[in-house]
Structure formats: structure tokens, C-alpha cells
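S.K.: Coordinates only, no sequence provided:
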């Protein structure tokens, strides 16, 4: 790895530990288990996500693609937890916000698995026990562990998952959304119709999820890593554009292929990158000789590098 790439990798890992950490995951992170919507109708895509989500929750019925994709998410979540454990809670909260436009349950399954071996708090925005209702006010909470003799107080790493386009385990109940532990036959989701902005802002719950996204990006000393997302969702693209007015925010948009650089700039209406908005594509980094693309697995390895190097 040459010096330029080495510097980039170290900077990304350092930002993940020292800044308020945010991720935006798009549909590309669930490939190959769920294909991109190109070539699929809306109903075909929703059916595929439903079938895949059922497989996610039933390990005995998983296809190879689902197992491999789940393994990628598992590795990503574990590295995120490791980074949070390294962060200094006096410098920034031990919390990561994972925003995703995906309906599937890969993230939830990965966090559930990680919680068995790590002391973490999973916040999906719900409260309640038998009936877990979604409420945006449940975000931005911190949890601390107090010593048995009250001799110390340690903040517990927290993962907040925010789904502005809904989820396969969301059920509408009157004017509320209930989060269940199975796939709903009628999930509350924003259909990928190309009219996401109109649909989203007509639904108060989705508006609240996007409001959280905007508020988090407006915070000082924050970093946002974007992957699997091409900014075709115009309402989210506008929010990223606005957020970049915050000079203390650093955004890295990771492209699967070199062609994504032009796509990102065009969809955002930018002529070029900005000091706090950088695009990373395969030509910018050292890529394994067996790979020509950047994906969630690559980002996981990059963020894990600091842990292996002891920086």
C-alpha cells in the first residue's frame, strides 16, 4: 500500500474513533442476497426482500447468498463495536448511528448476534415490552454501567439503527408503528417508486427518522461513511448537501466501481468534491488482487485496520 492510500486508511479509522460516528447504508450493502432494483418491478423487489428477511430469521433455510451477506454484516457490526470500545466517551459519545434505506433485517440479526458476546445497547427507536412502539424521541439516549461499589461509571457502547424508508418488521397500528420480532405480511415501508420524497414526508414517522438524520449531521465533530448508496433518493441527497455546510462534518462516499464517482457528483449536483466531502472508488485504494470493487466488506477491513495495527 503506498503512502497516499495508507494515509487515507489511517485517517478514516482515526475519524471513526474520535468523531461522532454515522453510517448511511444503501441497497448495495445487501448484495448478493438482494439484487439492486434495476430490472425488477417494485412488487418483485419487495417480495425478494420479504423472502430474504424470512431466511435471515431462519438459519436452517438460508441460501448461500444470504449466509454470505449476513456474515459480511456480522463482521461490520463487530468492528463498529470494537471502534466504540476504543473511543473516549469524554471526547464523543460511545454511540454510532446506522441509517439505512434497506427494509431487510440483516443489521438487526447481526446486532442480535453481537449482543451475546459484547456489552452493547441496541436502540431501534422503540419502547415498550409486549408492544414495542416506534418513537423518534427514544434516540439520543446514553446508557452507563455503574460499578458495584459506585466507584466508577462507564458508558456502554450504543448502536442506533434508523430506517427512514421502513422495515420488514414494522406493523402499522392506528397512528403508530409497532416493531415485531418477525417479518410482517404487510410491512410499513416506502415503496421504491421514485417518489420517495413525497411518500416519506407525508408519513410523520418517516419524516421523524429523516429529521434525526439531519440533526445528527449538524452536530459538531461528526463523520459520515456512505456505502451502497448512489444518492438517487433525492430527499436524502438534499439533506447531505445541506449538512455539508457544517464545516466540522466529514463525509466519505464509497463507490463500488470507478464509474460511481461521476454518478455521485451528478446526483448531488456537484461539479467536484469538497473539502469535507470525499469520494473513494477502487482506483483510490489498494484493492485485493481478487477484487475490483469496494463494498461493505472492504469498509469493514479498512476500519478494522487500526485495531490490528495498534494505532
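M.R.: Structure's in. What do you need? No experiment lies behind these values; they were computed from the predicted model shown. Numbering: from 1, shown residues only.

S.K.: from here on, contacts and neighbour counts on C-alpha atoms
M.R.: OK.

S.K.: Show the contacting residues for residue 249.
M.R.: Applying C-alpha atoms under 8 Å, 6 or more residues apart in numbering, one finds that residue 249 lies in contact with 217, 218, 219, 220, 221, 222, 223, 224, 243, 276.

S.K.: Now the buried members of the residues you listed.
M.R.: 217, 218, 221, 222, 223, 224, 243 (16 or more other C-alpha atoms under 10 Å).

S.K.: let's bring in a second model and compare:
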């Protein structure tokens, strides 16, 4: 005899929110055993009140809708920290290392107070690591202008903070790389499926643009396993250098027997790390990407190389850190955000966010501008919304017909999402041909049942 699990009351169950296709407003539903049920106040045209439904019914609504949107003329993916946490959880069974509080001895209370104020002005409830780091950098520049001796002390403190933060990022990478073989393979296979669901676009469509606010190299690792070529602003092989020139480089191939008609190479995407990366270092007037292995234990040994001119962790290009003066404070981030705006703010464009909490106002501003173009669409996929930022942004933008929502573990859990709701991770012309064949056979069968009917091709 088995014990029937007790289901907690509906008001304490985790809420899931879906809004796709012709839904006029977000629909909230909760798990009931192995199925789901709409919460009180939610009404849908595709399910009657009080009836339960499962992943099958949700897939019939979501998957065709996403497949259609993913074949928009322009497609972009914005991945937040939720992607790293999801893959890390699959591999290790716990979330990745988060950003802690900046620990400073110099004007600690004032830095914290200023960070809290900046966070509230940006619509966040409390200051995070980036807010504190930004304020600390501004304070250091002010002390340098005043020729205050505390400037050197603060610079050394910030160097230690940056080194500790970089090592925490590497620790999360190492957790995935050193996980048990079965769990690690499952995690990376899920990541590969996730990425290829977006990157599987026909040659007549614009390249997928991948943007991320993460500092780790998880997407690069997944792309390498998937055979996905990433085009970014770095040029070179040994220590690639960041270039501001936008040449729209691409990859083509010549089909056998055809000359002068190059075609797009499949499995290529453009890639931009909006907040920098743990392996980007400012050296002299240049920004270079160093050969830092995925999940390395320490970063210092890889900074002790000829050409890096004695770079330390303080020269790491992690937003909003800048090792020099105000001139470099905006570089290269201005270039990166310009790429984001250029990619999404154009007609017939779809932007999909995964694991992004809408806590960065500079990104939210671009998204709001994008949605002023009627033919654009935003798809928000998030496992949770603990601070209510996603729903607040949805209400604030005020364009429900251009926004789709998939929020909650029943929809946005990475394994559930890739298995049930994302499009097939392949350029799937076979399915289209099969659909046309079945349609013709269906029409032919219907014509055979009606003696006076006309054949599908218009003949007798």
C-alpha cells in the first residue's frame, strides 16, 4: 500500500504563469498531483474552469507558438544568471555561487548607503554586488582627484574584491566541470539542446544573436560541445583583442558543383557578453581575452604572462569595473550595449529572455524601446519571479499583445523547457515536407470520398 502525498493548499503552492498566442492576460496555475489547475481569477479559452490539464495541453499551445516566433526575421536570446544556476543545479544539485557583498574597510557604510540609494532609483529593492562595485570605483576616482592617501588603500581593497569575485565565478565553473560524469553529461546535453533550439535557423534568416549578463564561460563551453560557432568582437588566436569596428563578419561555404553562390554555414551565432567576462583583461589601451581554462582554480597564474604588463585582478573587465579613468569607464560597455540595441530594435524581431530578472535598467530601457515597434515580440522565460520584477515590467511596458510569458518551474525548468516547449533543436525541413505530404494525402482522400469533387491539383 502506497502513501498518497498530501497536497498543500492552493494558496501556498508555487504559482506558474503562462501567456501565449491569444491569451488576453497572464494565466496563473498551480500543480494538482501530476496535473495543473487554473487559479481563482484566471480564465482561459482553451480550458474550462475547474478542469485539470498537463504538459500535453500546454505543449500544444506553447511549442507551435515558440516555433513560429523563433523563425522571425531577427531572433535574439538574452541569458541571465538563471541559466548558470539551472545548469549548475543539474550538474551539482545546488545553485551556482552568487554575488556577495563588497567587503571594504574604507568608507564601508557610505559605499553601502550609496549603493542602496542607486538600487532603489533603478527599481531594485536592495543594492547588489554591481551597485557596490560601481560606487566604490566612483569613490576611488574622487579620492584620486583629491590626492587622498586613502585612494591607494581603496584600490588595493578593490583588487582583492575583484580577485575573490573572479575566483567565485571560477568555482561555479569548476563545480560543473568536476561533477559526476552522468550528471555533468546530462547538464551539458540539456544546455546544448537549449542553445541549438535557438540557433537552428534556416539560411534565409538573420543570424541568432546571443546576449548574456553572466561573467562565466558556460555558454562558450556549451557552444563548443554543440559545434556552434560564436562570432564576437574579439580578433586573434593567442590573446584575442577587442575591436570596436563592426564588420559583420560571417561564415559561408560553397556547395559542391556551384560557383559564385556561397551560402550561410549552419550553426553560427553572434555572441555578446554585456557585462564583460572573467577572462577579459584591460592591458594598456587594449582589452584582451586571456587563455583562462574553464573552472581554473586561480586566476593569477594566467595574468603573469608577457604582454599583459603586470595586470592584476583589478584590471578584469567585469561590469562596471574599469581600471583607469572615466574615458575607459564606458569602454567597452558602450559598444556592447550598442550591439544589443542594434540587434533587437528593428522590425520583425523577437527577443527571448531566460533567467533574466529585469534588474538592469540599462537593458530594460532597450527592451522598452524595442517594443515601440509593432512587429517586435518579447518572450520572457523565468523559473521564478521572487521580487516581482518581471510582472512589474510587464505591467509597466503596457504592450500585452507583444509579450509572451512562461514563468514558474512547470514551464521554465531547464529540463522541462527543452523536453516539452522549445522548438526541435534542428533545422527541421523534414517536418515541413511531412506536413505538406500529409495535407495532400488528406485532401486526396477527401476527394475520393466525394465523386463530384475536384482533385487537389485542380485537375479532373
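M.R.: Sure thing, it's come through. Since this is a predicted model, take the numbers as computed values, not measurements.

S.K.: re the thing from before, just curious, which of the contacts of residue 249 of the first structure is nearest to residue 41 of the first structure?
M.R.: residue 224 (30.8 Å; C-alpha to C-alpha).

S.K.: which residues does that closest one contact?
M.R.: Taking C-alpha under 8 Å, 6+ apart as the definition of contact, the neighbours of residue 224 of the first structure are 21, 22, 23, 24, 217, 249, 250, 251, 252.

S.K.: Correct me if wrong, but the fourth one is in a helix.
M.R.: I take that to be residue 24 of the first structure. No - Residue 24 of the first structure is assigned strand when assessed by DSSP: H, G, I helix; E, B strand; the rest coil, not a helix.

S.K.: if I line the two up, what does it land on in the second structure?
M.R.: With TM-score structural alignment as the matching criterion, the partner of residue 24 of the first structure in the second structure is residue 78.

S.K.: one step back: in helices only, show me the contacts of residue 249 of the first structure.
M.R.: If you go by DSSP state H, those have 217, 218, 243 in helices.

S.K.: Distance of residue 110 of the second structure relative to residue 321 of the second structure?
M.R.: As judged by C-alpha to C-alpha, to the nearest Å, residue 110 of the second structure and residue 321 of the second structure stand 19 Å apart.

S.K.: One more: residue 70 of the second structure?
M.R.: In this structure, residue 70 of the second structure and residue 321 of the second structure are separated by 35 Å, where distance is defined by C-alpha to C-alpha.

S.K.: likewise residue 172 of the second structure?
M.R.: When distances are taken as C-alpha to C-alpha, residue 172 of the second structure and residue 321 of the second structure turn out to be 21 Å apart.

S.K.: go on, residue 252 of the second structure?
M.R.: When distances are taken as C-alpha to C-alpha, residue 252 of the second structure and residue 321 of the second structure turn out to be 37 Å apart.

S.K.: Can you pick out the residue with more neighbours from those two?
M.R.: Taking neighbours as other C-alpha atoms under 10 Å, residue 252 of the second structure and residue 321 compare with residue 321 leading, 23 against 13.

S.K.: helix, strand or coil for that one?
M.R.: Using three-state DSSP, the three-state assignment for residue 321 of the second structure comes out as coil.

S.K.: what's it in contact with, if anything?
M.R.: Residue 321 of the second structure is in contact with 133, 134, 137, 314, 329, counting by C-alpha under 8 Å, 6+ apart.

S.K.: from the residues you listed, which is closest to residue 160 of the second structure?
M.R.: After measuring those against residue 160 of the second structure - C-alpha to C-alpha - the closest member comes out as residue 314, at 7.8 Å.

S.K.: which SSE is residue 82 of the first structure in?
M.R.: Taking DSSP states H and E as the definition, one finds residue 82 of the first structure inside helix 64-86.

S.K.: got the contact list for that helix?
M.R.: Applying C-alpha under 8 Å, 6+ apart, the set of residues contacting helix 64-86 of the first structure is 16-17, 30-33, 52, 55-56, 94-96, 106-107, 109-111, 113-114, 120, 157, 296-297, 300, 303-304.

S.K.: Write a ChimeraX command that selects only the buried members of these.
M.R.: In ChimeraX, selecting the buried portion of the contacts of helix 64-86 of the first structure, with burial taken from 16+ other C-alpha under 10 Å, looks like this:
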select :16,17,30,31,33,52,55,56,94,95,96,106,107,109,110,111,114,120,157,296,300,303,304
